[in-house]
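Novice: The following comprises the amino acid sequence and a computationally predicted model.
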Amino acid sequence: MARILAKALNCADINSKGDPCTKCSSCVAIKEGSFVDMIEIDAASNRGIDDIREIKDKIKLAPTMGKNKVYIIDEVHMLTNEAFNALLKTLEEPPKKTTFVLCTTELHKVPDTIKSRCQVYRFKRATMPQLIEKLKEITKSEKIKISEKDLEKIALASLGGFRDAETLLQQVSDGELSVDSLVGMGSKEVYIELTDHLMSGNSGSAIRIISKVYEEGLDLYVWTGEYLRYLREMLFIKSGVKEEVSGATSELLAEMEEQASRLSVGWLLNAMNSILEEHKNIKTSFIPQLPVEMALAKIGGGEELLSGGGSLGIPEAPKQPTTSPGIGKKMPKDEKEEEEKEQEEPEEDAKPEKEKKNTPEDKEETSLITLENLEEKWKEFIKRSRELNHSLTALLKSGKPVNVEGKFVILEVFYPFHKERLESPQNRKLIEKLMSEIYDARLSLKCVLSKEKPKKLKTGESGNLTDLNIAPAEVVFNKDSVLEAFDGGLPLI
């Protein structure tokens, strides 16, 4: 585009619409790269202030071949700040018959002071139909035999760029390679099959598809990214904007719509989130297919994740271990545990089902352990914590348990620093693990600040956290003890 603009500025026979003739000496010279008044600069390799100063020295010279001198600076965002500052004055007051064309793919990296002195034109990405039409013209003129389906894959992989699409087409035709092996994409039919397996909870069949893709030599990073694109298109169909779906025939689109009717939006969001979390790990993983397999194992949750169940596909939490006689009962959270409780308590069978679900007891969370049970083993808990971390023991000694709310042990502390340290992720993990071993229950810690100040235990002493907050004892000077300690005989003043 920059060269076309240079042709228009120097064309000897420009038409009324501003298009160059492409036949005059200037247009031909620009096309052949021999036009001395068009200077192309790669800012990625000529990005310093000295390069800009060299331009400023040469810019004063008048054009020799054409009517205007054109400076094309490609990847202008790569210039240093000093180079941009040196270019400011030139852009603000350029010499007559001189035009600067700054090209960039990352406009946000160009300083505002530069953009304010330029006319900014943003080019949109080419659409799929435009790319496919251009590729068809090339295949027809070059007599390249390739299916329309492969052209669609090339257009999709080029991400809206004509140059990238033409480069991919050249690689396929010259190297006689399959499009799938080159761009690392899979067909939508495979993605439909993969989604069916995940919907039915058949993670094994889904993982076998990944193994086959890896064995065929496809780029798993790209292949998984395209599956994310497929799930995104399924979300479009589910949301009623199927016109956003690209690269699908009418038969394939109908099959996608049928599959989307059996999915919930929650399932799609959960699936996309699981794949996004693992997608970035593919390139750094020792086993490239492992992150993808982990994501598919998370997604394949079974029939309850379909539109009828309305679940997000979040795995069910593991059951609590059996509690000791002194530990309180945990309220049921699923229908299976409700049925077991109903069998143990026959008197509740007479109650209507709706009444049982709406009782206040079901809404409140029963504590996993009583305060009395907690205090019985608290000294043992403090003692065991010393094996894990001495500073953690000191922090625990600085507070006292005052209550138990559900699965949270409420610990009263006197200072915000103690609360912050005890609730840090590292200490919280150690505390929860130790509580699980001692109290045989999944407990966590929650700290509250006391309204009272810690009681002074002795004169000059505050609290019992560490010896750092204890005032030093009064120093008593003893002449004989000093002589004995230092084995000296010098007179002491």
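Specialist: Alright, I've got the coordinates.

Novice: switch to C-alpha atoms for all contacts and neighbour counts from now on
Specialist: Will do.

Novice: Give the full set of residues in contact with the residue nearest to F408 when sequence neighbours are not counted.
Specialist: In space, F408 comes closest to S444 once its chain neighbours are excluded; the distance is 4.9 Å by Cα to Cα, 6 or more residues apart in numbering. The contact partners of S444, by Cα atoms under 8 Å, 6 or more residues apart in numbering, come to 407-409, 428, 431-432, 435.

Novice: one more structure, for comparison:
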Amino acid sequence: MHMTLYRKYRPKTFEEVAGESDIIKTLKNSLDNNKLAHAYLFNGPRGVGKTTSARLIAKGVNCLKNGISSTPCNECEACREIDRGSFIDLIEIDAASNRGIDEIRELKDKINYQPSKGRKKIYIIDEVHMLTKEAFNALLKTLEEPPEHVIFILATTEPDKILPTIISRCQRYDFKTLSYQEVKNKLSDICEKENIKIDDGSLEIIYETSGGSMRDAISILERVIISNLGESITEESTSKTIGITPKSLLRDFYDIIKRTSLQKGVEFLEKLWIESIDIEKFFKDFAKYIKDETFVGNIEVSQGLKIIGGVFDSLNKFKYEEDKRLLGYVVLNTIINTQKEVKQEIIYREVPVETKSVTDGEETQAKKISITLEDVKSKWNDILKMAKDEKPTYKAFLADAFPMKLQDDELCIGFRENEFSKEQMESDYYNLPFQEIVQKVMNTQLKLSYFFKKDRKIDEKRNENMTKDILAYFSEE
């Protein structure tokens, strides 16, 4: 009978567990020094090793050859039965299916019986947050003072749904999603043992699709292997099997965007349509590709955020449009225009300020701005209206703002109460479009800066970095 890869390669020792080195070290020390708690709470996302770690504790406690140890023999009857899931003193309960008070009362009646084969009875209650309030209350006293021969291990993905009184009676461990390197190492080891050739691009795609869950990653790997039996697994074949857009297509489309070629973009989308590629999903994958390229520094932050914003703004506005090809044209036009704006901004930053020479020996002076702060105040409502039409979020962020000072070619905008709005407006995602609006209304090349009323010096500015820009964008989304 065929055994799935996940079951076949489930860790049989603590050393085989991927990630969570601190948790594993603590559990091993507890076993080696015989300082086990009577109840544990394992919290974390799905597929990161909670139940596996619980079974390893059961094996470490009940190994017949090595005694209570973090290195069970994996050869004795108890170890083999725990691996098979048939050990009589290891009781696994699915709280999603057995969530009522009657099941917990039955459990309480049975825990007083001594173990049949092992040293201790191990009760693993999976998805414990699914228990009813009455069931939790029934379990409470048992968790506080269980018999000496019983260890409870509760596993959950939603600890906030568990009564605080239950949590306080357990030794809690918070498992986290696995890193790419941890998943890659495990998948590479499996492929080597299964004599499968797979490239790094495929492993990266599998990791991203799994969301950091080892169980999901191994399941996806098995699906990819079955789809490519007898063949080397490549990034392209993996993308096709999983149903995501190949990176080669995303790179080609970005090259078109960089050239701001609307015609080439339309031809590209027509090709996707003919090949039955989901246009909406393609653009979501493209936005993720731009995010990844921005993080590694291949794309300027302001440029990447503008493209991502253009994609999701358009997808949002036309989310009910049934003709996805038409939707694709709208998104394409939006991000092409965004790219043109970015190029103009770069040109504006790089072109020197216009100067005029004098022949009488006087120094050359920069061209001065010919407007006053009163001029800006008189048109401030027009600026706010245009900003609100551009992005509805400006209405909230600028509700507290006012023109505070005009200094050379820099307009200082103040915030009376809302410091959060000030911080949002300082990000390129909001500042650059708003700066364009101010320049358009005032018909002059003003630069903007933002200040909270508690700021001590008007000339003091906060340092901006990529992390702040990214967080500002995604918090808005």
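Specialist: Thanks, I have it. A quick note: this is a predicted structure, and the numbers were derived from the prediction, not measured.

Novice: Please state their TM-score.
Specialist: With the length set by TM-score structural alignment, normalised by the length of the second structure, the two chains reach a TM-score of 0.56; 306 aligned residues with a Cα RMSD of 3.5 Å.

Novice: Translate the residue nearest to F408 of the first structure into the numbering of the second structure.
Specialist: In the second structure, no residue is matched to S444 of the first structure (TM-score structural alignment).

Novice: gap between S444 of the first structure and P425 of the first structure?
Specialist: S444 of the first structure is 11 Å from P425 of the first structure, where distance means Cα to Cα, to the nearest Å.

Novice: Closest to R47 of the first structure out of the contacts of S444 of the first structure?
Specialist: The nearest member of the contacts of S444 of the first structure to R47 of the first structure, counting by Cα to Cα, is R428 at 50.6 Å.

Novice: Do a quick rundown of the strands in the second structure.
Specialist: 39-43, 90-94, 121-126, 150-156, 171-174, 355-356, 365-366, 401-407, 410-415, 447-452 (DSSP state E).

Novice: how distant is the second one from the center of its chain?
Specialist: Just to be clear, that refers to strand 90-94 of the second structure. How far strand 90-94 of the second structure lies from its chain's middle: 32 Å, per Cα atoms, centre = their mean, to the nearest Å.

Novice: whereabouts in the first structure does that strand align?
Specialist: The aligned range for strand 90-94 of the second structure is 38-42, by TM-score structural alignment.

Novice: Show me which residues of that stretch are buried.
Specialist: With burial defined by 16 or more other Cα atoms under 10 Å, the residues of stretch 38-42 of the first structure counted as buried are 38, 41.

Novice: what do you get for stretch 365-381 of the first structure?
Specialist: So for stretch 365-381 of the first structure, counting by 16+ other Cα under 10 Å, buried means 366-371, 374, 378, 381.

Novice: Which ones among these lie within helices?
Specialist: With DSSP state H as the criterion, helices contain 371, 374, 378, 381 from among those.

Novice: closest to T104 of the first structure among the residues you listed?
Specialist: Distances from T104 of the first structure to these, taken by Cα to Cα, are shortest for F381, at 62.7 Å.

Novice: Find the nearest non-adjacent residue to the closest one, please.
Specialist: I438 (7.0 Å).

Novice: M128 of the first structure too?
Specialist: Take M128 of the first structure and drop its neighbours on the chain: the residue closest to it by Cα to Cα, 6+ apart is A155, 6.2 Å away.

Novice: which position in the second structure aligns with that neighbour?
Specialist: In the second structure, A155 of the first structure lands on Y207 (TM-score structural alignment).

Novice: What's the separation between S202 of the second structure and F253 of the second structure?
Specialist: 21 Å.

Novice: cool, and N298 of the second structure?
Specialist: With Cα to Cα as the criterion, N298 of the second structure and F253 of the second structure are 15 Å apart.

Novice: So between these two, which is more surrounded?
Specialist: A direct count of neighbours by other Cα atoms under 10 Å for N298 of the second structure and F253 places F253 higher, at 17 against 12.

Novice: Please name the residues that touch the more buried one.
Specialist: Counting by Cα under 8 Å, 6+ apart, F253 of the second structure has contacts 265, 268.

Novice: Map it onto the first structure.
Specialist: F253 of the second structure maps onto L194 in the first structure, by TM-score structural alignment.

Novice: how about the helices in the stretch 101-250 of the second structure?
Specialist: Counting by DSSP state H, counting those that start in this stretch, the stretch 101-250 of the second structure has helices at residues 101-110, 133-144, 164-167, 180-193, 200-210, 214-227, 235-242, 247-258.

Novice: how many neighbours does the counterpart of G18 of the first structure in the second structure have?
Specialist: Residue pairing (TM-score structural alignment): G18 of the first structure is matched to S70 of the second structure. Residues contacting S70 of the second structure under the criterion other Cα under 10 Å number 26.

Novice: and the residue lying closest to S70 of the second structure once chain neighbours are set aside, how many neighbours?
Specialist: Leaving aside its sequence neighbours, S70 of the second structure sits nearest to K28 (Cα to Cα, 6+ apart; 5.0 Å). By other Cα under 10 Å, 21 other residues sit near K28 of the second structure.

Novice: what does K28 of the second structure align to in the first structure?
Specialist: Aligned partner of K28 of the second structure by TM-score structural alignment: none.

Novice: if we can go back for a sec, which of the contacts of S444 of the first structure tops the neighbour count?
Specialist: When neighbours are taken as other Cα under 10 Å, the top entry among the contacts of S444 of the first structure is V409 (23 neighbours).

Novice: so that residue touches M435, yeah?
Specialist: No: applying Cα atoms under 8 Å, one finds V409 of the first structure not in contact with M435, separated by 9.9 Å.

Novice: is it fair to say the residue nearest to F381 of the first structure lies in a helix?
Specialist: Yes: per DSSP: H, G, I helix; E, B strand; the rest coil, I438 of the first structure lies within a helix segment.

Novice: Quickly note the distance from it to K136 of the first structure.
Specialist: In this view, I438 of the first structure and K136 of the first structure are 72 Å apart by Cα to Cα.

Novice: Looking at these two, which is more packed in?
Specialist: The neighbour comparison of I438 of the first structure against K136 (other Cα under 10 Å) goes to K136, with 18 against 14.

Novice: In space, what's closest to that one - neighbours in sequence excluded?
Specialist: Counting by Cα to Cα, 6+ apart, the residue nearest K136 of the first structure is L151, at 7.9 Å.

Novice: contacting residues around E81 of the second structure?
Specialist: F87.

Novice: What is the neighbour count of N112 of the second structure?
Specialist: 14.

Novice: In the first structure, what residue corresponds to it?
Specialist: By TM-score structural alignment, N112 of the second structure lines up with K60.
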